[in-house]
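Participant: Could you look at this predicted model? Sequence included:
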Amino acid sequence: MIGPNIPGNTTKDEFSLLQLGQRIECSGSYGTVKYIGEVPPTKGIWLGIDWDEPHRGKHDGMYNDVRYFKARFPQSGSFIRPAKANFGVSCPEAIRERYGEVKGDETAGIDRKGLELLQKEINARFLEVVGFDKVNRQQSDFSKLQVVWLREHQVSTAGSPGELFQLCPRIRELDLSRNLLNNWTAVAEIAIQLQFLRILNVSENHLVIPDDALSLKSSFLSLEHIIVGKMSYSWCDVLICATMWPHIHKLQVPFNCITTLSSPPPNILQNLRLLDLEGNKIRHWHEINKLGKLNTLEVLNISNTGVSEIAFPLEYEQQKTELFPSLKQLHLSENNISDWKYISELEKLKSLEDLKFRDNPALQHETVETCFQLIIARIGNLKDRYNPALQHETVETCFQLIIARIGNLKILNGISVTPEERRGAEYDYMKRHAHSWLSLTSNSEKKEQLNEFTLHHPRYQYLVDKYGAPENGETEVTSHTLKSQLILVEIHVPESKHQPITKRVPRNMTVQKFKGLIQKLFKLENEISQLSCRNKKAPYLEYPIDNDLEELAYFAISDGDHIIAQ
């Protein structure tokens, strides 16, 4: 049996404006009005609410064997009286409430209950908070407000025509996230009054996709950056909405329901510089490639999307890809990438300089393997030992491996990559795989295996050309003998009368102690202020040894290198 979906003749004027689809708030919970009318055997008007929280209600819209509405979840539906529902306020009302001047003492505008809780929390009964009256007075000059945050302030309408423009004409950034807005027309009525609006956040609102989105385009002409997170939108929904934003440069649509992508039409998102897709379950890299024709895109966030592989079209197998020509920054953290060959695939991006790559299985696998190698190499009579310090060591090793595999990378996980770090990482990478490379290049019958090696290590030949071919002794296998822990270096002191001295020094000697050793060897009176290293295979490369607390091994100093002291 189907119940009525509109109320009968009501005698209460305040109920006459009720509409299906309205958003309401009640006791801190948000929901959507799905039914308005009587629920026998009771009298009076009830609202059937589909709550955002799956277990906030008692049923799915069916009550006493009558289907009044259909809720999204089995227990997200319930009935409440209209008097209990908060239908929201206009945007100007919310601004006056949020930023209006509060007459009183120096804590004007501060939540007194919150202040009391803070006093108890930190055991500071006489905590003083002063100066907020001045801030409050400045904020309450609405005509000067440029940044307005109204998250969870129950905004549901734009207010009277022109009211917002008269109140706050200079707003540049507006946060309307998690409010009671339910359609893009209401958002457009707000935006059209703000000619300086550049940044808009409408996340966590249930905004129905408009039938004619293009008709709202004139309301968003000044908008450059929009955030549309947690809206249950698909990529198709996003493209429909994008017709409203003709001059958008930054688009954030995190944690939506985007699983597949498509290349935007020629007149949509063609000036996009930043795209944030974090938290959408896209999973497959071939979907990401569909965005490759966005020629202006500089920043792409696909963290936590379930991606497990990285692969560009086969025509780019041995060369840089034509996709994503301007992409400088890529976020790939919290994904399922487990094979290091996929990191090497990123070398094909022409402009990539900044990479975020945390919490991927490849790092964990590398950590386990490197821990094993480091322990065996350093502990001759190993039986059973655990050392937390190895965690830092392996993170650093992963850091170096990524740098070595992506030639243009300048920033990794927010840390700048110095030329010295790049040289050390690339040189260690070469040694790490030297044994395999030497065995394959020395046997003409292993051409197929060499091609496979090149597929996994596409930069290796470039590094060989840059630093010289590795020798048989330069492999990742580390001997346990004392001799293997020593480096044979040639020390030069240009200001000294002494000839260069060849000396074996421990790899784990700190730079500070090494300076002291040089002073003794050359009988120097003044302290050494600077050291640098010149590689024997590439003497044109000279880099500073500029951290006294680091070990020599940190700077990838190898047998035969020249050390210059000044």
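Facilitator: Nice, thanks for sending it over.

Participant: alpha carbons only for contacts and neighbour counts from here, please
Facilitator: Will do.

Participant: Helices of the stretch 101-250 of the chain, start to end?
Facilitator: Assigned helices in the stretch 101-250 of the chain, in chain order: 112-121, 132-139, 163-167, 184-191, 235-242 (criterion: DSSP state H, counting those that start in this stretch).

Participant: Let me know which of these is the nearest to Pro506.
Facilitator: Shortest separation from Pro506 across those is recorded for helix 112-121, at 53.1 Å, computed as C-alpha to C-alpha.

Participant: if we can go back for a sec, which one of the helices of the stretch 101-250 of the chain is the most hemmed in?
Facilitator: When you average the neighbours per residue for each of the helices of the stretch 101-250 of the chain (mean count of other C-alpha atoms under 10 Å), helix 184-191 leads with a mean of 20.

Participant: Can you name every helix or strand that that one contacts?
Facilitator: Under the contact criterion of 3 or more C-alpha pairs under 8 Å, 6 or more residues apart in numbering; DSSP states H and E, the helices and strands touching helix 184-191 comprise strand 155-157.

Participant: what's the offset of the strand it packs on from the middle of its chain?
Facilitator: 31 Å (C-alpha atoms, centre = their mean, to the nearest Å).

Participant: picking that back up, I'd like the helices of the stretch 101-250 of the chain as TSV, with distance to Met62 appended.
Facilitator: Conversion of these to TSV gives the following (distance: least, C-alpha to C-alpha, whole Å):
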stretch	distance to Met62
helix 112-121	41
helix 132-139	48
helix 163-167	41
helix 184-191	30
helix 235-242	30
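
Participant: try it against this one:
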Amino acid sequence: MPESMVEHSWIGLRKEGTPGSFIRPNRPADPPRGFVEALRQKYASELDDDADVPTSGSAALQQQEEHSIRISGKEVEEVGFDKIRKQLANLHELQIVILDGLCIARPSSRKFTAVSEDSEAPLDSADDVRRTCPRIAELDVSRNLFEEWREILSICRQLDRLGSLKVDGNRFRDLTISPEEKTDYEPLARRIQALSLDDTPMTWQDICHVTSAFSNLTSLTASRNDLGCLHGGSLPATLSSLTFEDNDFKALGNLRPLTTLTGLQRLLLKNNAISKIIEVSTDSDASLPVFPKTLAYVDLSHNAIDAWSFIDQLHDVFPGMTSLRVSHNPLYQSLRSADGKPLSVDDGYMLTLARLSRLKALNYSPIAPKERLNAETYYLSQIAKELSLSPEDRAPEILAKHRRYAELCAEYGEPTIQRTTAQSIDPNSLGARLMRLNFLLEGAAATKAAKGASSNFSIEVPKRFTAYAVLGLVGKHLGLPPIKLRLVWETGEWDPPAKDQLAVDELWDSDDEVEDEIVRGEKAHKGVPREVEIVAGTRSISTWVDGSEGNIRVEMK
């Protein structure tokens, strides 16, 4: 800890029964280092130490034993590390340099000298960095002792190849530079393309002020800066990637100044508190924030999204979005279908995919055409189920929540809505807990069934009955071993044919053959009935068969 910071040290007094942290008042402060000194300590100190090691004799053997590495009592040989050390020790050739947490400071570059606080220091003309490591292209000086932004610039201006700069975790008390300094540092500002200001913490105005000097900046990271709502100020129009993770944004409207970045392609907002599109209490503009069409990738994972209405509006806010990450939000932790059944995370993934028609990737997974087909037909069936379980006068209200319903109906055909009197049944009554199963015997099952057993029969069972129990009832009714029976639920829905089957149908078209057809709007395409095999197990029958009634085909295995 530097001497200037000792005054700010604190002593944590331990309360009774609780732990405490202590810093001794007489603890010596860590001395600040210059940039070149820290560079040599990080990359060349081991080589300097090796130069003092004797190369022969008993002293060399003793020194080798002291430097040996042992794991579980066995000596481990280092292979190739000497070559790496020598390469890193050649400071003149270093291109990627990481000097985080090394107490680096440049007091000579600060505005006020240590001698007189009323006199301004001249422009820093030191050339120490250029002479030592002129090839640096990526520099990380995070968590050091810089107090003024000019200290950073005095280092970077000597690096003619520098393109990426990280200053995370520094605490700047002065971000201003004089007009003379700005002119001197202008060539540097044109070279920097990637800048990281994580955990500085800077205000939005500070970030805009610092980045305004970088005319070719394409990537900016400003995470963990307690940003809540961006008002005024603007970032360089050259930016294509922005990372504002671990901040305190609560609505996409809080990011309205970013909508002017016409070249923005990536926006990362992980670990915020976003749950709304517009927050009236903080956003004076009630209009929808619309980002440029160049923005293709958005990360909204680990936020507070809890409603499908937010998902439905994402294409309005991000008209060019083709890739989205939205996992780990409350919305996906308590999903339920229209009839109250819990839905899995995979179901949430399919419903998200189906609601956003332009997505090509979701949660890092590319979306295949077949996957989109399955998701959209599943979503359409969920809408139909919700309509079936609701009174007819609520249909407009329900359809208003599903913006893609008309589009999906035009693509896959309007589903059949079968409203029943189920809603008039007391949900706590026995009738609401029963399911009617209609069985039809086919093939060998019909011929091998016990004499007098009907080929068509129905039974009512509690919805909590397991597939094992239902299979046992069917076997008992037919006089056949349940283990040899196969139950197939006929859903009454149709799947579109595969592309290769459509090609065959175009070549072979016979009026003599009667084939099933599925209607999509005004077009008729041959399709296949959707069937689900009920696998014997402990799952309840209600998780296999939707609704309160189902048609099941019985076959021999």
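Facilitator: Alright, I've got the coordinates. None of the values given here were measured: they were computed from a predicted structure.

Participant: which stretch among the helices of the stretch 101-250 of structure 1 comes nearest Ser156 of structure 1?
Facilitator: When those are compared by C-alpha to C-alpha, helix 184-191 sits nearest Ser156 of structure 1, at 7.8 Å.

Participant: what span of structure 2 lines up against the closest one?
Facilitator: Structural correspondence for helix 184-191 of structure 1: residues 149-156 of structure 2, per TM-score structural alignment.

Participant: same check, this time on stretch 127-142 of structure 1
Facilitator: Alignment of stretch 127-142 of structure 1 against structure 2: residues 76-91, by TM-score structural alignment.

Participant: contacting residues around that stretch?
Facilitator: Stretch 76-91 of structure 2 has contacts (C-alpha atoms under 8 Å, 6 or more residues apart in numbering) with Arg40, Tyr43, Ala44, Glu46, Leu47, Ser68, Ile69, Arg70, Leu94, Thr132, Cys133.

Participant: Now the last one. Nearest residue, chain neighbours left out?
Facilitator: Nearest residue to Cys133 of structure 2 in three dimensions, chain neighbours excluded: His92, at 4.4 Å (C-alpha to C-alpha, 6 or more residues apart in numbering).

Participant: That neighbour contacts Thr132, correct?
Facilitator: Yes. In this structure His92 of structure 2 lies within contact range of Thr132 using C-alpha atoms under 8 Å: 5.7 Å.

Participant: Start and end of the match of stretch 127-142 of structure 1, how far apart?
Facilitator: The first and last residues of stretch 76-91 of structure 2 sit 28 Å apart, counting by C-alpha to C-alpha, to the nearest Å.

Participant: same thing with stretch 422-441 of structure 1?
Facilitator: 25 Å.

Participant: Give me the buried positions along it.
Facilitator: The neighbour-count criterion (16 or more other C-alpha atoms under 10 Å) identifies 422-435, 437, 440 as the buried residues of stretch 422-441 of structure 1.

Participant: before we move on, back to that, residue contacts, the residue nearest to Cys133 of structure 2?
Facilitator: Applying C-alpha under 8 Å, 6+ apart as the definition, the contact partners of His92 of structure 2 turn out to be Arg131, Thr132, Cys133, Pro134, Arg135.

Participant: Any figure for the gap between it and Gly12 of structure 2?
Facilitator: In this structure, His92 of structure 2 and Gly12 of structure 2 are 45 Å apart, going by C-alpha to C-alpha.

Participant: element containing the residue located most distally from the centre of structure 1?
Facilitator: With distances taken from the mean C-alpha point of structure 1 and given as C-alpha atoms, centre = their mean, the most distant residue is Lys497, at 55.7 Å. Of the helices and strands defined by DSSP states H and E, none includes Lys497 of structure 1.

Participant: doesn't Trp10 make contact with Gly20 of structure 2?
Facilitator: No. Judged on C-alpha under 8 Å, Gly20 of structure 2 makes no contact with Trp10 at a distance of 11.6 Å.

Participant: Regarding stretch 86-103 of structure 1, how distant is the last residue from the first?
Facilitator: From its first residue to its last, stretch 86-103 of structure 1 covers 27 Å (C-alpha to C-alpha).

Participant: Could you check it and say which residues are buried?
Facilitator: Using 16+ other C-alpha under 10 Å, the residues of stretch 86-103 of structure 1 that count as buried are 86-95, 98-101.

Participant: Mind checking which of those are in helices?
Facilitator: Cys91, Pro92, Glu93, Ala94, Ile95, Arg98, Tyr99 (DSSP state H).

Participant: Just give the nearest non-adjacent residue to the third one, would you?
Facilitator: In space, Glu93 of structure 1 comes closest to Gly159 once its chain neighbours are excluded; the distance is 8.0 Å by C-alpha to C-alpha, 6+ apart.

Participant: hang on, that neighbour packs against Cys91?
Facilitator: Yes. With the criterion set as C-alpha under 8 Å, Gly159 of structure 1 and Cys91 qualify as a contacting pair; they are 6.2 Å apart.

Participant: Where does Phe453 of structure 1 sit: helix, strand or coil?
Facilitator: Assigned with DSSP: H, G, I helix; E, B strand; the rest coil, Phe453 of structure 1 falls in the helix class.

Participant: In structure 1, what residue corresponds to Ile209 of structure 2?
Facilitator: Small correction: residue 209 of structure 2 is His, not Ile. Residue mapping for His209 of structure 2 onto structure 1 gives Ile240, with TM-score structural alignment as the criterion.
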